[in-house]
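> Sequence first, predicted model second:
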Amino acid sequence: MITLMELKLICGVIGFLFIGAILGIVLGLNAPPIDEEKESDN
């Protein structure tokens, strides 16, 4: 039987990983254009 505290902990970890994945994807998509702009400036 899973206790309420364990359930909150699991949800917190999953939420943290989910947010981290979204931030990683967003930063990953935004990084190439920034690099291209730097290259064009040079």
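Received the coordinates, thanks.
> going forward, measure contacts and count neighbours with C-alpha atoms only.
Noted.
> which of the residues in the helix or strand harbouring Phe18 are buried?
Secondary structure from DSSP states H and E places Phe18 in helix 4-41. For helix 4-41, a neighbour-count test (16 or more other Cα atoms under 10 Å) marks nothing as buried.
> And here is the other one:
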Amino acid sequence: MNDLKPHKLRMWLHSKDPEFTERVNEIIELYVNTPRDETVICVD
């Protein structure tokens, strides 16, 4: 049997990009304040 334990997986988002926080905030702003008559689509 496999030793897979997905419930024990721990992840943390980290980037070495010095502008990471600024870029994330721009994306979050789109979600929170979507411009009128616009659609925001997220693709992972």
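Cool, the structure landed. Since the model is a prediction, treat every value here as computed from it, not as a measurement.
> Please state their TM-score.
TM-score of the superposed chains, computed with TM-score structural alignment, normalised by the length of the first structure, equals 0.37; 21 aligned residues with a Cα RMSD of 2.1 Å.
> Which secondary structure elements does the helix holding Phe18 of the first structure sit against?
Helices and strands touching helix 4-41 of the first structure, by 3 or more Cα pairs under 8 Å, 6 or more residues apart in numbering; DSSP states H and E: there are none.
> And it, how far out from the chain middle?
How far helix 4-41 of the first structure lies from its chain's middle: 1 Å, per Cα atoms, centre = their mean, to the nearest Å.
> likewise stretch 32-42 of the first structure?
23 Å.
> How about residues contacting that stretch?
The contact list for stretch 32-42 of the first structure, computed with Cα atoms under 8 Å, 6 or more residues apart in numbering, is empty.
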